[in-house]
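A.B. asks: This is the structure alone, sequence omitted:
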């Protein structure tokens, strides 16, 4: 199968390309660096020509509310039009657990629009809802830091290694379309504050993590289960301690 991975040079996309190649699929990485710009449409129809599957693991370069909405609305519309023209039989996209629960977050609102466009496209599709990646811990801490103090909610999270995300995306896109969503997460649940505290301690980062239930997570106040995967989720094997040891 020819499988085109949009965002195929990034953290997840490059790992998906490797896994698909190991299973003898023709995996093609598409990104601005390869001449494919999903916002302008440059190179999109060309790279999707003859594609059996389109996989979108791209992300907005800016998380500002208006920017991220414009990115996912425009990019997804261009990709879906090109996928239909190419006769692709499966459109798969990576999204986020809790998208529909956190409309206060501009990023989550944009991902919800992306998902709705895909669901209404008429194409067979699969949505992979992932929890927060272990690799994002530093960025989450930085976004919540003021005067050297990290203020975070104790809302539940079940973070996952990017290697495990890539494995799930590769498995899903190479299979039959779900015409629905699959939740994936790590094997352990933590409070968001607890998770980041553990990572910072392992890195000998001196910042104090203060628990604040009203602290906003990218614009949203978290409930106890806002970011936790739902019933029937696929849980990945890599534990936080194993990932930290490898890191």
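C.D. replies: That came in fine, so what should we check first? All of these numbers come straight from a predicted model, not from anything done at the bench. Residues are numbered from 1 along each chain as shown.
A.B. asks: from here on, contacts and neighbour counts on C-alpha atoms
C.D. replies: OK.
A.B. asks: now the strands for the chain?
C.D. replies: Secondary structure of the chain, counting by DSSP state E: strands at 2-6, 26-30, 53-56, 90-96, 125-130, 145-146, 149-152, 156-157, 180-185, 190-191, 208-211, 216-217, 220-221, 234-235.
A.B. asks: how about the ones you listed in TSV, adding mean neighbour count and distance to residue 112?
C.D. replies: Shown next, in TSV, are the strands of the chain (neighbours: other CA atoms under 10 Å; distance: least, CA to CA, whole Å):
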stretch	mean neighbour count	distance to residue 112
strand 2-6	25	18
strand 26-30	21	23
strand 53-56	26	14
strand 90-96	24	9
strand 125-130	25	11
strand 145-146	14	27
strand 149-152	22	24
strand 156-157	23	19
strand 180-185	22	12
strand 190-191	16	24
strand 208-211	18	28
strand 216-217	18	17
strand 220-221	18	14
strand 234-235	16	21
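A.B. asks: Second structure follows, compare the two:
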């Protein structure tokens, strides 16, 4: 099978391309660096021409109120090009709980992306993942100073990027789900506790202060960012840290 992986040079996309090619498929990465622009539409027709499957792993450059416009425009352009090119399966990567946190602009934007895909003309699959282990440093940096890191006790179920890439490649190579597959890491942690584990491993002496108002995930209530019934990935956080 031939795959056009849009956003195929990034953290997840590069691994998806590698996995698909290793499985005997032909997966071609596309991004701004290869002359493909999902907002202007430049290069899209050429990128998806002859592809059996389009995997869209592009992301908004911001997580604020501008992000819905990015997904609105990029999905319209990609779906038009894919439909014109006769693509039979369209795959996106989304977030577990994205439709349950209306307070977060970025989550609203990802929910909009899902809605656009589901309403479109092409059989589709949505892979929803929990928070990436690779993003923990960024999450801590939002509310950190020289002595402390402030984090809420929001439950999260972190997943390694390599496991996300494996799941996306598997879904992309299969029949369209015309629905959603949730994937998650094997363990659930309060975010503040995960911060302590991370700092301890790094030998970082800063103190994690539990603050229910700190950071982007402060508005998340309950266990929205976890899914005990998801397809569980194998990599544990301690093993990933090591």
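C.D. replies: Looks like it arrived, so ask away. Being a predicted model, the structure only gives us computed values, none of them experimental.
A.B. asks: before we move on, the earlier item: which of the strands of structure 1 sits closest to residue 39 of structure 1?
C.D. replies: Residue 39 of structure 1 sits nearest to strand 2-6 of all these, at 11.9 Å, using CA to CA.
A.B. asks: which residues in structure 2 form helices?
C.D. replies: Taking DSSP state H as the test, the helices found in structure 2 are 13-22, 44-48, 67-84, 105-118, 136-141, 161-173, 191-202, 237-241.
A.B. asks: Out of these, which is closest to residue 154 of structure 2?
C.D. replies: Using CA to CA and comparing the helices of structure 2, the one that lies nearest residue 154 of structure 2 is helix 191-202, at 5.4 Å.
A.B. asks: Can you list the buried residues in that closest one?
C.D. replies: For helix 191-202 of structure 2, the neighbour count (16 or more other CA atoms under 10 Å) marks 191-196, 198-199 as buried.
A.B. asks: Over to stretch 135-144 of structure 1?
C.D. replies: The neighbour-count criterion (16+ other CA under 10 Å) identifies 135, 137, 140-141, 144 as the buried residues of stretch 135-144 of structure 1.
A.B. asks: Max pairwise distance over these: which two?
C.D. replies: 135 and 144 (15.9 Å).
A.B. asks: what's the neighbour count on the closest residue to residue 14 of structure 2 other than its chain neighbours?
C.D. replies: Here the nearest residue to residue 14 of structure 2 in space, its sequence neighbours aside, is residue 8; by CA to CA, 6 or more residues apart in numbering that works out to 5.1 Å. The number of residues packed near residue 8 of structure 2 is 25, by other CA atoms under 10 Å.
A.B. asks: cool, residue 62 of structure 1 as well?
C.D. replies: By the measure other CA under 10 Å, the count of residues near residue 62 of structure 1 is 12.
A.B. asks: Reformat the buried residues of helix 191-202 of structure 2 into TSV and put distance to residue 96 of structure 2 next to each item.
C.D. replies: As requested, the buried residues of helix 191-202 of structure 2 are exported to TSV (distance: CA to CA, whole Å):
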residue	distance to residue 96 of structure 2
191	16
192	20
193	20
194	18
195	20
196	24
198	22
199	26
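A.B. asks: Among those, which one sits closest to residue 70 of structure 2?
C.D. replies: Out of the buried residues of helix 191-202 of structure 2, the member with the shortest distance to residue 70 of structure 2 (by CA to CA) is residue 191, at 28.6 Å.
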